[in-house]
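In: My questions are about this predicted structure, shown below with the sequence.
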Amino acid sequence: MSIAHTIRVVEVGPRDGLQNEASIVPVAARIALIRLLIDAGLKTVEAGSFVSPRWVPQMAGTDRVLAGLDPDGDVALPVLVPNLKGLEAARAAGAETVAVFAAATESFSRANLNADRATAMGRFAEVIAAAMAGGARVRGYVSCAVHCPYEGWVAPDAAADLAARLVELGCYEVSLCDTTGQGTPERAEAMISAALARVPAARLAVHFHDTGGRALDNTERAIEQGITTVDSAIAGLGGCPYSPGAAGNLATEKLVARLTALGFDTGIDLSALGRARDFIRRELGRTH
């Protein structure tokens, strides 16, 4: 299999990263962070989510974040929406790209979506259909694609089937997430191979957490299989809710540095990316 020379990096720090941080970053700082990320060359940056602030106070004010941004036409700012109410709020705020996430296991779905998988998928089908009818694009996420904190290792076909279903419903892209960061290159390869049997590589992305310190190795294995889109979070934002004190999301600056060393083109300026990293570290009061 030929390996693409260009890798697209999707920045998830302002949403997936910050929503798992203990500190609440003000709207103005979130806007400034996203501007720095765009200035560094990132073309897709998750801007926030339209979930109840009672459940995720870190994401309150996402409508004001979007209002404070005026990106070029080639920059996408996806926002997570959990249901039709969230979609309505996102569209009212001007969101042109929304995201939904489904769980590969029953236990994780019940714990995080408060619904069994069948009920949750019915809800997502409504959201995707309504979003597309209104002219919005939809990105899908498959959480626990490799490992579940409640059920252990996940069968590759379970993640693949869910990814295929999301594509059938209309998602332009589905990101396969190693939510707990327990994945190994071998398990990642098995999961991706199963997904590729159902979904074209161009419609898939990978999203590795670095809890086990293997995110970069897992990413390389995914690229070797033909994946060309990788999620990451500036400064490794997010921690890991299942392993206190452990590293969370794959850090964008580490990903871009590795990809550059391997000869891939990302279109991202590492120096500018460093400024974004330093900015959010200061906002969070981190010294390293």
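Out: That came in fine, so what should we check first?
In: can we go C-alpha only for contacts and neighbour counts from here?
Out: OK.
In: Pull the contacting residues for residue 59.
Out: 15, 18, 19, 48, 49, 50, 51, 53 (Cα atoms under 8 Å, 6 or more residues apart in numbering).
In: three-state assignment of the closest residue to the second one other than its chain neighbours?
Out: The spatial neighbour of residue 18 that comes closest, neighbours along the chain excluded (Cα to Cα, 6 or more residues apart in numbering), is residue 238 at 5.8 Å. Recorded secondary structure, residue 238: coil (DSSP: H, G, I helix; E, B strand; the rest coil).
In: next, the one to line up against it:
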Amino acid sequence: MGPRELGLPMRVASPEPAELPAEVTIWEVGARDGLQNERETVPLDVKLEFLRRMADAGLAVLEATSFVHPKWVPQLADAAELIDGLDQAPGVRYPVLVPNERGLDRALDAKVRDIAIFAAASETFAQRNLNSGLDEQFAMFEPVVGRAVGEGIAVRGYLSMCFGDPWEGPVPVEQVVATGKRLLEMGCHQLSLGDTIGVATPGHVEALLRAFVAAGVGVDRIAVHFHDTYGQALANTATALRHGVSTVDSSAGGLGGCPYAKSATGNLATEDLIWMLDGLDIQHGVDLGKLVDTSVWMAEQLGRPSPSRVVKALSS
């Protein structure tokens, strides 16, 4: 079964793509999105060393942890201790994920100045992940964003299931755009479009980006977050870059996974992304050798090899 049989958008007519960006911001999610999927809790000192090494490699945005209730994500129960023990490198941002007002309270207590919220583009995932409907979820996010912006805190909006939902199938493009616009209008400075189960294709990415632009949302406010379940993450990223997107989420060593799709291979590996960016002569500021060494070290801590093809190639 292929994308057409799954009902996913195929190739769409479009004008010439925009010029490639001269520079890309890599939003590194390994310490949060990657480690939260581990079966065993990673020790605090390992997490802190992981963040230190990634900062030393030149990554300028390191999503550090999540202030979600420990009952739901026990792997990140040490969020406050991690922020307290973090030796923050100059010029590096350390955003954290907050699920609700209680999470925001904890982030404020920890003196965090950069947060993200996590919304859903599909009704079923909103119910299952947020215990709220597609429209009702905004009642939970509005006070979080309002208070944070009032405190001078930058707020990023994650939007999950933008390309497909394991229960509903393809998510209508217009539904994704409407939900994403509400997050931006609420006060989020950036919207990260998540391919949570890794079913997106370049044609679908193009269709969604064109729809956002047609709705008045500039690509300068959009980031992309691809999973590599069907091996499309780099192709999808290249499509987004050619349509003006200049912030890409990725995970060092390809850490992370998708609990909603069998055989999911996790997040786009940062090393694989950098290899492609170097080939396109796009600046990113990261020392690939140092990052590969970091991912090899982290793989040793986790007791399994990195799934990143570039890590495997450069460390063999």
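Out: Alright, I've got the coordinates. Values in this document were obtained by computation on a predicted structure and should not be read as measured data.
In: follow-up on the earlier one: make a ChimeraX selection of whichever of the contacts of residue 59 of the first structure turn out to be buried.
Out: Remark: buried members of the contacts of residue 59 of the first structure, expressed as a ChimeraX selection using 16 or more other Cα atoms under 10 Å:
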select :15,18,19,48,49,50,51
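In: Which residue in the second structure aligns with the residue nearest to residue 18 of the first structure?
Out: Residue correspondence to the second structure (TM-score structural alignment): residue 238 of the first structure is matched to residue 256.
In: ok, now residue 113 of the first structure?
Out: That one, residue 113 of the first structure, aligns with residue 130 by TM-score structural alignment.
In: Return the distance of its match relative to residue 124 of the second structure.
Out: According to Cα to Cα, to the nearest Å, residue 130 of the second structure stands 10 Å off from residue 124 of the second structure.
In: What residue in the first structure is paired with residue 22 of the second structure?
Out: Using TM-score structural alignment to pair residues, one finds that residue 22 of the second structure aligns to residue 5 in the first structure.
In: need the helices for the stretch 201-316 of the second structure, in chain order.
Out: 202-214, 233-242, 270-279, 288-302, 309-315 (DSSP state H, counting those that start in this stretch).
In: Have a look at how far, on average, the fourth one is from the first structure.
Out: So that's helix 288-302 of the second structure. For helix 288-302 of the second structure, the mean deviation from the first structure after alignment is 1.0 Å (mean Cα distance after the TM-score superposition for the first structure).
In: matching residues in the first structure for that helix?
Out: So helix 288-302 of the second structure sits over residues 270-284 in the first structure, by TM-score structural alignment.
In: mind listing what's buried in the matching stretch?
Out: In stretch 270-284 of the first structure, counting by 16+ other Cα under 10 Å, buried: 270, 272, 273, 274, 276, 277, 278, 279, 280, 281.
In: what comes into contact with it?
Out: By Cα under 8 Å, 6+ apart, stretch 270-284 of the first structure touches 23, 25, 29, 33, 36-37, 39-40, 234-235, 253, 256-257, 287-288.
In: Need the buried ones from those residues selected in ChimeraX.
Out: Of the contacts of stretch 270-284 of the first structure, the buried ones can be selected in ChimeraX as follows, counting by 16+ other Cα under 10 Å:
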select :25,33,36,37,39,40,234,235,253,256,257
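In: any idea how far residue 38 of the first structure is from residue 77 of the first structure?
Out: Distance from residue 38 of the first structure to residue 77 of the first structure, by Cα to Cα: 10 Å.
In: what do those two both touch?
Out: residue 45.
In: hang on, residue 118 of the second structure in a strand?
Out: Yes - assigned with three-state DSSP, residue 118 of the second structure falls within a strand.
In: Could you check how far the equivalent of it over in the first structure is from residue 177 of the first structure?
Out: Under the alignment (TM-score structural alignment), residue 118 of the second structure pairs with residue 101 of the first structure. The gap separating residue 101 of the first structure from residue 177 of the first structure is 10 Å, by Cα to Cα.
In: any residues in contact with both of these two?
Out: Taking Cα under 8 Å, 6+ apart as the criterion, residue 101 of the first structure and residue 177 both touch 141, 142, 143.
In: re the thing from before, the match of residue 118 of the second structure and residue 141 touch, don't they?
Out: Yes - assessed by Cα atoms under 8 Å, residue 101 of the first structure is found in contact with residue 141 at 4.3 Å.
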